[in-house]
Structures are given as C-alpha cells and as structure tokens.
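> test case, fold it:
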Amino acid sequence: MGPKVSCNFSVLFCIISAIFLIYGISRIYQNHQVRRERNFPEQNVKKLTVENTSPSVKQQEIVTELSTYLGPGADGEQIYLPANREHYEYIRNKSLLHEVNNFNSDLVGLKRILPDQRPEKCKDIQYPSDLPEVSIVITFREESVPSLLRTVYSVLETSPDRLIKEVILVDDGSKDEFLKAAVEIHATNVDKIKLLRNEQALGLMRARQRGIEETGSDYFIVLDGHIEVTPGWLEPVLYRLVQEPNALLTSHIMVLNKETFEISRGDHDIAFMFFDQITLNELWVKYTNDYRAYRNGSVSPIPYGIVPGMMTAMRKSFFLQLGGFDPGMEIWGVEHMELSVKTWLCGGVVEMLPCSKIGHIYRAAPWQSFHPHQRYVSKNMMRFAHVWMDGYLQKLALRVQHKSNLSHWPDPGDLEDRHKIRRENNCKPYQYYVDKIQNMTHNYVPKSPRVTGVVRNEQTKACLDHATIGGNFVLITYSCTGDSNQFFVLTEDNNIRVERSWLLVIPGSTKLKLLRDITDWSGPEFLWTFENNSTIKHTVTGKCLTENVRQNVTLEDCVNSRSQMWKWPLTA
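As a prediction, the model looks like this:
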C-alpha cells in the first residue's frame, strides 16, 4: 500500500515530522522493517543498539550492554534488553501505557508478518479465485499507537489486496493527541484506510455499529485495535460466508503476549466460549471426548456458543436484518452474546474457523473505564435475557441480575423494538440454542434446582462466598452483596454450585473444596441436602457447613447451633 499520488510538499513534510514523533526509536524501526522472504539463522542473532529512546534521558542511562533475551523482533532477530535491572525497570514502567509494553512494541515494528499458524491440512485447501471483497472495521479508543497500526498493516500486508475493499478505523472519542495525529497521518497517506471519529465516545458496540453501517461491501469483519492476523487468515472466512450467508464467524484466536508480542500456539478443538446460564457471565467450556472423536482432527468449521467480540465476520444485510447491535445496550459487554444467540435462533449458524488464525492482546477494554458506578453491564444482561431467553432460564437469569432484591437494579429500558425483531424473523425458542450447545459439551444447565439464591448465616449475618487463595478456590463468608459470586444453587441432583465451581468434600476427610470448570460432578463427595432446620448437610459424612471463625467455613458435627443455620435463599 503506497502513498497516494496527490501528496504535496507540505504533506511530505508532515510525514517526515511524524516519523520522529511517532517512533522515538527511529534507528530501530529502520533496522526492523519486515523482510518477508528472509530467514534469520541462529548464528546471525545479534545485539541491538537503541538510540533516542527519550529526549529527556541520556541514552547511556537507559541502555547499557544488552543481554536480557526478550523475543523475536520484526525481522526475526532476537531482541535484548538492559542487563541493569534499574534501567530495565525504568524502560518497562515508561512503556506500560495502555497495558502493553510499548518499548518492546516499537522494537517489533509495524509491518511484521507473523509465522503461518495454520494446521497442515488447511494449507492444502484451494479456495475459489472469485471470492468477494470485504470491509474491515477496526474500533479503538486510547489505543497503543504501535499496536493499532500493526493491526492495520497486518491486515493490509497479509491479505490479498483484491479481497480488501477498505479498512474503516472508528476512533471512539480518544483524547490522546499523539494517537489521533498518528492515525490521521497514516489514514491520509495510505490507500483503502478510512477514518471515522466520534468526538464523544459512543461505547464499543455503537462504535462498531457505526463502522459496519459505513461499509461499502456485502461482507464485513470487525476487529479490535490490538490484533495481528496470520497468513491465510482471510480466505477461509470469505469462503464460509459464501457457503453460509447467514453465518456469524470468528477465527481461531491465539494470544499475543503484551510484553514480548510473541504469539501462542494453542489448540483449536479443546474448548469454546459460552456463558453461564444462571449468571450470564462468560466462560470457556470443554468439548466432550465423544465430540472430539467425532471430528477426528477435522479443520472444518466448528459450532461455537458465542463469538468473542474481538473478531466477528458476517454478511451485512443479515446483520442488519437481525437489528445489528442492540442500541439500548450501553458502552461495552454482552453485545457479542446477544448477536450470537439471535444468529442461532433466527436461522443462522455461529462458527469458529480453524484454518483462520489471528493473534489478540488480552488487556482491559478501554471502555470499561466509562461511568464506573453505572451498572451498564447488568442492564445489558437484562435486555438480553428479557428478549432472547425463555421460560425458567429467563426467570433465573433475571433473578440473578436483580441481585436477589439486595440492591437496586437498572431499568432495562424499552424492549418492544427488540421483541419485534424476534417475531419478524420467526426465531426459535431459546431451548433450541441450549440443545445445540449441550450436544458438544458437558455444561450445567439448570432444569429444576431445589434451592437458588444468596445464603446467609443466621449467627453472623454474613453470606456464603468464594475466593481464590493460593491458587485454590475456597468457600468463605463475606458481607452480603447479592452479586453473582454469592448466588448458590442446590441442583436437581443435590449438588451445590456457585458460578463455575462445585462444592465437594475430599473423600476420606472433612476438608471442603471447590472445583472449577469440571465436567463430572456426579460422585458422592458432591452430594448435599438442605435440611428443614436450615442446615446444609453433606450426605456422605453427615456433617454440616459451619461458620467456624469469621469468613472461615468448615464441615463439623451437626449440633443445631446458629453457626450451622443458613437462610437460603436470602430475599431481603
């Protein structure tokens, strides 16, 4: 992608100035331009010299002898950092803006091409030469400049030019003038890049909606601003959209390390993204062994519970037919759940493509800082549950969002337009979605639980809760908040569950334990009863849950004391 022919002298002067502004490490950038066809044998590994890291600090005070291995740079060379710990910490602390190591990011460069991550079976697939073009929408807010530009150039340099109609950048109210100037310079001087600015932040989902509505092709792909794609990522997506026009797709998303920017090599057929049917919180669930055996190493599309929001692909007209993102939802969160579930229910499929590989930096979403005291995620969850869930599951999910009446819950707002979309698209009952997912995984879906809700001790008035201590999940008591981590379920099979964890007594002992994300909770060590006298008794040992010391829950002989009595569910 070269500069536009219309560049004049003033623009060129701005470009030259911007190079010094954007890349304080100009010599490194020159040394690290991508050489696509070049391999770097180990004997050619060399140490680097860093110049002009900061105008306010002398170079020799920052970089001494470079000997700390970091990882591969843009062209395959190994990067080293100062052996002097004080200098290293200085660089690291100065470089952690936006939760990524910008110093190391500069060393990596903007136009590197990641290694081909595809399974060998994918490399043998021949795709049609007449695949349609696609619009790429990249939303960002207060993003790291190198990470964002590497996202853009990763798409442009790795994808066939004929398949990319445009790259639409949506700046959702960034205030960083350095970021805004850098992005504008690249958008002005590189073909196919279009920049949209929201002067006032609209929130992630509305920013994405604006970008999608501006696209000029029949298909779109939405990306976060801290992603890098790998060779061969695009063709499987477009081919599948042609095969399944009502598909919602995502790539197999691997992890880019936010310190070293190395990409992981995770398996694509172990687990997939879903959400808890009680709390509506995201979780990863494992495929059953039977389902993995059925696939037998296939690289064909895999059905998914929900797509992760950082990469979604869809036919534009079908997206709009389903109402796009819910305009009544606010800022960030749940929009990918809503889009995925209604796609399944309204005649589409949701899939991950093992032959399409991209890397993503996992960092806190910049939209999370909006209105920290506003319960917008709960509002979004309530809108989703009201419109797309049905029956008992809907009632249970709404009850959790209502915080068991312990605190005020937000008004979900007008839902008529969303209900109309469901009616007009002749969408299936919610149980259809649950059945689709249950066919692939062992995951608890409540049918007729015996007791649900917050559990309060009669003696201390504290509530059952759970915490992570020493890497283990531990049952505790805590001040009653009514949050989902205090919402306990005594299942129809007499198991106790809280969020993704199951309570058991270690066989041969009286030691309590919470196991998380397990696939089998059928053993006798998991069996409990909630007695008429308000005690919670372990079936095998016959002992009772006891608040022994403040915030310490143990299993003791049942003596009918107030420390062993629990109000469950707590409703006031």
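> alpha carbons only for contacts and neighbour counts from here, please
Fine.
> give the buried residues for the helix or strand Gln60 falls within.
Secondary structure assigned from DSSP states H and E places Gln60 in helix 59-62. Within helix 59-62, the residues scored as buried using 16 or more other CA atoms under 10 Å are Ile62.
> how far does stretch 489-497 stretch from start to finish?
One end of stretch 489-497 to the other measures 5 Å (CA to CA, to the nearest Å).
> the residue nearest the centre of the chain: helix or strand, and which one exactly?
What sits nearest the mean C-alpha location of the chain, by CA atoms, centre = their mean, is Pro308, with 5.4 Å. For Pro308, there is no enclosing helix or strand under DSSP H and E.
> now do Glu86
Applying DSSP H and E, one finds Glu86 within helix 85-94.
> so which elements touch the helix holding Gln60?
helix 85-94 (3 or more CA pairs under 8 Å, 6 or more residues apart in numbering; DSSP states H and E).
> now the helix it packs on: how far from the chain's centre is it?
29 Å (CA atoms, centre = their mean, to the nearest Å).
> looks to me like Ala397 is in a helix.
Yes - counting by DSSP: H, G, I helix; E, B strand; the rest coil, Ala397 is located in a helix.
> residues contacting it?
Residues near Ala397 by CA atoms under 8 Å, 6 or more residues apart in numbering: 277-280, 385.
> same question, Gly225
138-140, 143, 147-148, 151.
> ok so, going back, may I see the buried residues of the helix or strand following the helix holding Gln60?
Following helix 59-62 in sequence order, the next helix or strand is strand 66-72 (DSSP H and E). For strand 66-72, the neighbour count (16+ other CA under 10 Å) marks 66, 71-72 as buried.
> now the other sequence, so there's something to compare against:
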Amino acid sequence: MFSMFGHRRRRKWASKLLFAGLFFGIVILWLSTRSSSSVEQKVIIREKYVQAPPAPTQSDVPLRYEQSALTDQDYEAMIAQDEARIIPGLGDEGAACELEDPEELALAEKLMAKEAFNIVLSNKISLTRTVPDARHPMCKNQRFSNNLPSASVVIIFTNEAWSTLMRTVHSVLNHSPPHLLKEIVLVDDFSDREELHGKLEYYLRTRLPADKVKLVRLPERSGLIRARLAGARAASADVLIFLDSHCEVVVQWLEPLLQRIKESRTSVLIPIIDVISEKNFEYSHVHSENFEVGGFTWSGHFTWIHVPEEEKIRRGSAIGATRSPTMAGGLFAIDRNYFWEVGSYDEQMDVWGGENLEMSFRVWMCGGSLEVMPCSRVGHIFRPFHPYTFPGGKDTHGINTARVVEVWMDDYKRLFYMHRNDLQTVDIGDISARRKFREKMKCKSFKWFLDNVYPSKYIPDEDVIAYGRVRNEASTPNFCFDNLNHDSDSNYNLGIYGCHNTLETNQLYSLSKKGELRREFNCVQAPATKSLSVEKATLVPCHDLLGNQEWEWNKRGQLKHKASGKCIDIENVHSEEDVKVAPCSDSKFQIFQFEHVLIPPTS
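Here you go, the predicted structure:
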C-alpha cells in the first residue's frame, strides 16, 4: 500500500511539473512572439515611410513618450468620460457656443494660452456635429463621373487636442463616399501625449473602420514638411489630399476635387477654406461668390487677394475652377504621381514655413496650375499662434523662405531682402538639388509667373517714379515716412519716424506712375475737400480709381494731393506722430526726397 501510494504520489507530482513546464513554456513563447511582433510593428510604423533621418541600428526606437501600463478597460473608461462631457446638439450646424461655468471659463482661458483654441469647449461638442452647407446653389446640381480617382487624406498632427483631431477624422469619414475615400493616413509627428498613443490606437481599433484609417508614427520630431512626405509615401490612392488636424468638411467636398484632377492631372486644387472660430467654434463662411484666392507679400508671407475681374470672366462660371497664384498650404489635393513628378517638397526645409509658396511657384513655373474649387468647402480653425516649439528656436519660416527666393524668384529676390536684410548672411543649407530640379524640368522664369499668373502684383521698384525711404531733411533728426508698425490689414494714418540707416520694410514707399503714394497693398489717401482745414493722410487698400489716392511730386519736393490741392506737412510733428495734409506753402517741412528716383519731376 505504501509503495502504491508513493508511486501514485510521484506520478501525480510528475504530472504537475510537466503541466507547469508546458504552461511556462507557452507563456515564454507567447511573450517572445508578442515582443518580437511589437518591436517589428513599431519599426514598420516608425521607419517605413521616413527617409530622414536614417533608421536606427537598435532593435527598437527610443521615444520621449514612455509606454503606459493602461489596459483596454482603462481606455474604454477614458472614452466613456469623453462622451459624458458632450452636450447633445451643442454647436450643431456650426453654431457659436459659449461656456457658462466660471471654473470652466477660467480653465479654458488658461488652456487657450497653451492650445491656441478653446479646448474645454471643443471637448463638449460632438465629434460628429453638423456644419452648414455653404456651397453655391449651382453646386448642388453638379454631376460627377462614375469612375473618379480614389483619395488618400493625409492628416499630420503633433500633440493635437483629442477632440479636434477626432472631429476631423469623423468629418472626413462621414462626408466622403466610401468608394472614393480609400484611406485616411494619420501621421503622428512624435507626440508625447498619452491619449495620442494607447488611447488613439484603441479608439481606431474599436471605433473606426480598420480598412479606412492608417496610423504612421515618426521616430523623432520631423516637422510639417517631412511628416507630410512620410504621409505621402504611406498613401496608396490615386490622389493625395492634405488636411490640417483641426478641420471639418462640408457635404460633397471630395467629389469636385477628384473630378477636376480626373480632367486635369497637373492641377493642384484648393477648397474654399471657411473659418472655424478658435474661441466659440462658430463655422463662418463667406458668400459663395465672394471667396478669395492666394497671393503673397514681398516679405515672404501668404496673403488673401480678391479674384481679379479677368479671372472671373475666364473661368466662365461662378463655380468654375478659379486660378490662384499661391495657396495657404494646409489644405490641398494633388494627383499622387504628379506630386512626386513636380518635386514634392523641399526636404531640407525645417518644420514649417515657406513650403506653401515654394510649391505654388514651382507648380506654376514648371507647367502645372493652382486652382480653387468653389464647390469644395472645408472649415479650418485658424489658431492665433503655433502651440508647438521650433527646434533650436530658429526662424524656420525666414530660413525656409530664403531657400524659396534663392531657387525660384530670380532677380526679384531683391525685394524679399529689402524686407529681410537679416537673412542675406544666414546659412540656408544646400540648394543645389532644387536648382538642378528646376533646370531639369525647364521651368519658366519668375518674371513669367508675375506677367502671366499674378499680373496685378505690385512691384515697388518697377513702373514707378520713385521708391525707398521718403526723407525730410529739414527735420532733426531726419524724419522718414513710417507705418509705425501698423498691421497692413487695417487702415492707419501715415506717420513719421527717424530714418533708419538701411532701408527697412516699414519705411518702404513708392510713388507709382499713376500717382499713387503707396506700399505693397495700401495707398495714402486724403479727403478731397479744398478748404483750409488740416487733415490726416490715411493708408487704406488701393482702389485703382485715383481720385482721393492721387498725388503729385513736384520739383520743389512737395507731395501734393491732386483732389484737395494740399501738401503733406510735418511742421511741429514729432517722432511716431501722424503727418498732416495742409495747404501748400514755402515751408521746408513740406519738402521730401525719395531714396531712389527713376523719373525726376519736371514741374
């Protein structure tokens, strides 16, 4: 009996040991497989679509974000908490909304300084809210081809707020025909917020169609330009559509873009961009016939301009493709193969800035076109500042733009350096590859661009009588006309300030052959009254009608207002004060000299 019990006991223990060994073996095998596939997945996600910098040699890529120990149950609870904050109907149809709770208002104001928009309010608005259909009535009767090309929507983000990012994704999914929207490619430019890691991956896995949303993570902060290139490499549809991570699209936004690219594969297309308020999330839109197209400033910035009358005639219809000299750059569609053929992006540009003008000039000068599609509308939050930092604190916009002017603007780069003299000696990196590309593509000159694409662009040192600093030598120190740092988007009075040693943008004025005393977009205007009263001279948008904006510079050096017969006068005017428009006299304080005179006065 004892030996039988001992034998059974040994066999029982042997069975337990065998079972335990098998169990731990399976666990170890599972963990090793899981670890291997996890590392493999991370490398694919982080390295497959990135060319610069080169792939690391280690088996894994160190992140500033450290993997959390949160579980799926934790993420589900977080999402449930998000959903509990939402107030049904709030902000529907793009309506403005407000916070009422004092604590929430205080928190919103605090976070506004960090996020550049009202994140507390955004979190209360549905991710699938409705927005108004602001399209032209004619758009609703449009017919599209049955075999339109497919689209990949590429959305770049870095530490974007959860609600605005997800609202963008849901908006695209809800307003895009599934057979045309092949995929949304989300490119994470090295975010370190927990919710944009495990929570995001869980949300995509459990809430969104797996075949429609692709997530690409970059191994280090790469900036908008390189992140978009990574997204373009990951995309597989016929057409690339780039959107910012805080947008909401309007019904039937996609079809007009795809239809036009089907008709003209070298057309780069821009939707009408409506404004979503960063404060109350109101969806504002201009009248469907009053939208604007893109221009630029000689200081290297994008600006909006009115559609020229000749372009309204050329396009043939209020909803026809409308040529645009430049684009803002955040939202556009392009044939995927043509994107690479026409030079994609300048990969040596850092982070953000200048890439939109570079692409605009390059597309036009190398045989393509930029067009606004009036029947495609997308809302966008225009944040008042960038909520992220720029590596090394560099002026990336300025340096990138200097690369643009050196490659594409030929002799007209002189006008950029008039505004940014500080960049003439800055290292902008190697631009030889971009110059070779321009030569290989036999791209046209920048003068061709100005003559044929943007003929209304004012050139301050061409077709003028005189330009530069406008100096009164009787004043001590010498005073020059100065915009006194006023924003060119608003009206302001002409002022004076001590003349700078070199020409600075705020003291650059021209007298056109038409008699406009002007800056790039604004002209000096005065009341047409012929009384003895003293008036102000105001800078307002040039209207090309002369009248109260017409001036004459005579041999004495007086700037005489043709409509009133009065002269600009600075007697008893101090630095940073406004000039006067007073009856003409022999006063030496009415005598002004231009820095550069092309046509000397004859009377």
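> where exactly do the helices run in the stretch 251-400 of the first structure?
289-295, 316-321, 335-345, 376-388, 391-401 (DSSP state H, counting those that start in this stretch).
> of the contacts of Gly225 of the first structure, which are reproduced in the second structure?
On the basis of both residues aligned by TM-score structural alignment, their matches' CA atoms under 8 Å, what survives of the contacts of Gly225 of the first structure in the second structure is 138-140, 143, 147-148, 151.
> among these, which are located in helices?
147-148, 151 (DSSP state H).
> pipe those residues into a markdown table and attach neighbour count per row.
Formatted as a markdown table, those follow (neighbours: other CA atoms under 10 Å):
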| residue | neighbour count |
| --- | --- |
| Ser147 | 24 |
| Leu148 | 25 |
| Thr151 | 23 |
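> residue contacts, the aligned residue in the second structure for Ile518 of the first structure?
If you follow Ile518 of the first structure across to the second structure using TM-score structural alignment, you land on Cys542. The contact partners of Cys542 of the second structure, taken as CA under 8 Å, 6+ apart, are 518, 521-523, 549.
> same question for Met311 of the first structure.
221-224, 250-251.
> which one of the buried residues of strand 66-72 of the first structure sits closest to Ile476 of the first structure?
Gly71 (41.8 Å; CA to CA).
> for Asp463 of the second structure, what are its contacts?
Per CA under 8 Å, 6+ apart, neighbours of Asp463 of the second structure: 512-513.
> which stretches in the stretch 501-603 of the second structure count as strands?
509-512, 517-518, 522-525, 535-536, 538-541, 551-553, 559-561, 566-569, 580-583, 593-597 (DSSP state E, counting those that start in this stretch).
> any idea how far Thr477 of the first structure is from the residue nearest to Arg562 of the first structure when sequence neighbours are not counted?
Residue nearest to Arg562 of the first structure in three dimensions, not counting chain neighbours: Gln459, with 5.1 Å by CA to CA, 6 or more residues apart in numbering. Taking CA to CA as the measure, Gln459 of the first structure and Thr477 of the first structure are separated by 12 Å.
> which one's more surrounded, those two?
Thr477 (24 against 13; other CA atoms under 10 Å).
> and the helices in the stretch 451-572 of the first structure?
Using DSSP H, counting those that start in this stretch, helices in the stretch 451-572 of the first structure do not occur.
> the strands in the stretch 201-350 of the first structure, which residues?
219-223, 227-229, 247-255, 271-275, 282-286, 302-303, 311-315, 349-360.
> most packed of those?
Across those, the average number of neighbours (mean count of other CA atoms under 10 Å) peaks for strand 227-229, which reaches a mean of 29.
> which residues are in contact with that strand?
So strand 227-229 of the first structure is contacted by 114, 147-148, 150-151, 154-155, 158, 256, 357-361 (CA under 8 Å, 6+ apart).
> residue range for it in the second structure?
Against the second structure, strand 227-229 of the first structure falls on residues 247-249 (TM-score structural alignment).
> quick one: buried residues of the helix holding Glu86 of the first structure?
Neighbour count says helix 85-94 of the first structure has 87-88, 91-92 buried, by 16+ other CA under 10 Å.
> let's have those residues in CSV, adding distance to Trp332 of the first structure.
Output for these, formatted as CSV (distance: CA to CA, whole Å):
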residue, distance to Trp332 of the first structure
His87, 38
Tyr88, 35
Ile91, 32
Arg92, 29
